[in-house]
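S.K.: Sequence below, structure please.
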Amino acid sequence: MKQLTAKEVEKLLQEGKQLNIIDVREADEVAAGKIPGAINIPLGLLEFRMNELDKNKEYILVCRSGGRSGRAAQLLESHGYHVINMTGGMLEWEGPVE
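M.R.: Got it, this is the predicted structure:
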């Protein structure tokens, strides 16, 4: 599984890269702040909503610390999606939030 640190993801955004970020935390966690532009699909719903995703795109998965996003990455990868896990999660995110 591919991985990027929170710093690496922040740098890509600063460079103006168009990233597809999925935040797999619960809605109440996301309400406290998420990476701008990230889509919230809680881990428990991911299996039921993966049909909303495009297998031709690459997705960066984010959670609080990197554990749930790692499980989400494994799930999506097993279904043929291109994914990257953001290690350290929002605990290590120092960039802007919305």
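
S.K.: Only C-alpha atoms from now on, for both contacts and neighbour counts.
M.R.: Noted.

S.K.: Nearest spatial neighbour of residue 89, chain-adjacent residues omitted?
M.R.: residue 65 (4.1 Å; CA to CA, 6 or more residues apart in numbering).

S.K.: Tell me how many other residues crowd the one you found.
M.R.: 16 (other CA atoms under 10 Å).

S.K.: go on, the one 5 residues further on?
M.R.: A count of nearby residues for residue 70, using other CA under 10 Å, gives 24.

S.K.: which residues touch the residue nearest to residue 89?
M.R.: Neighbour list for residue 65: 87, 88, 89, 90, 91, 92 [criterion: CA atoms under 8 Å, 6 or more residues apart in numbering].

S.K.: Second input sequence below; structure requested for side-by-side comparison:
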Amino acid sequence: MDNIETITTDELQEKLEAGEKLELVDVREDEEVAEGMIPGARHIRMGTIPENLDKFDKDTEYIFICRSGGRSHNVCLYLQDQGYKVRNMVGGMMNWSGETK
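M.R.: Next up, the predicted model:
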């Protein structure tokens, strides 16, 4: 069962521009996020997600971000198994045309 909800980079950008409060989590490595993250995203490296489960709330939906959408998809699979609400940003930061900080 691989039915992970997704969001496109354009959809995400529209929601952020409309002022929606979203929980964004960037799972890339430190040197990758140094090149720029979506404003408001939290950085939790993919490898440290299991030890950071206490930072997630099962009533909240989280949108996961990586470079191309592959790692974030795997994080979504893992967290969905644990009972969390997740959504994968397809295309990742390679596809992101919005602002970064």
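
S.K.: How close are the two chains, by TM-score?
M.R.: Put the two chains on top of each other and the TM-score (TM-score structural alignment, normalised by the length of structure 1) is 0.98; 98 aligned residues with a CA RMSD of 0.5 Å.

S.K.: What's the match for the residue nearest to residue 89 of structure 1 in structure 2?
M.R.: Taking TM-score structural alignment, the alignment pairs residue 65 of structure 1 with residue 68 from structure 2.

S.K.: Could you report the distance from the spatially most central residue of structure 1 to residue 72 of structure 1?
M.R.: Most central in structure 1 under CA atoms, centre = their mean is residue 61, positioned 2.1 Å from the mean C-alpha point. Remark: distance between residue 61 of structure 1 and residue 72 of structure 1 (CA to CA, to the nearest Å) = 7 Å.

S.K.: what do the two both touch?
M.R.: residue 24.

S.K.: Check which helices and strands the helix or strand encompassing residue 59 of structure 1 sits against.
M.R.: Assessed by DSSP states H and E, residue 59 of structure 1 sits inside strand 58-62. Applying 3 or more CA pairs under 8 Å, 6 or more residues apart in numbering; DSSP states H and E, we find strand 58-62 of structure 1 packed against strand 20-23, helix 67-78, strand 82-87.

S.K.: Centre of the chain to stretch 88-98 of structure 1, how far?
M.R.: 11 Å (CA atoms, centre = their mean, to the nearest Å).

S.K.: just to revisit the earlier point, tell me which of the helices and strands packed on strand 58-62 of structure 1 lies nearest to residue 44 of structure 1.
M.R.: helix 67-78 (9.3 Å; CA to CA).

S.K.: Tell me roughly how far that closest one lies from structure 2 on average.
M.R.: Mean deviation of helix 67-78 of structure 1 relative to structure 2 after superposition (mean CA distance after the TM-score superposition for structure 1): 0.3 Å.

S.K.: which other helices and strands contact that helix?
M.R.: Under the contact rule (3+ CA pairs under 8 Å, 6+ apart), helix 67-78 of structure 1 is packed against helix 43-49, strand 58-62, strand 82-87.

S.K.: in it, what's buried?
M.R.: Residues of helix 67-78 of structure 1 classed as buried by neighbour count (16 or more other CA atoms under 10 Å): 67, 68, 69, 70, 72, 73, 74, 75, 76.
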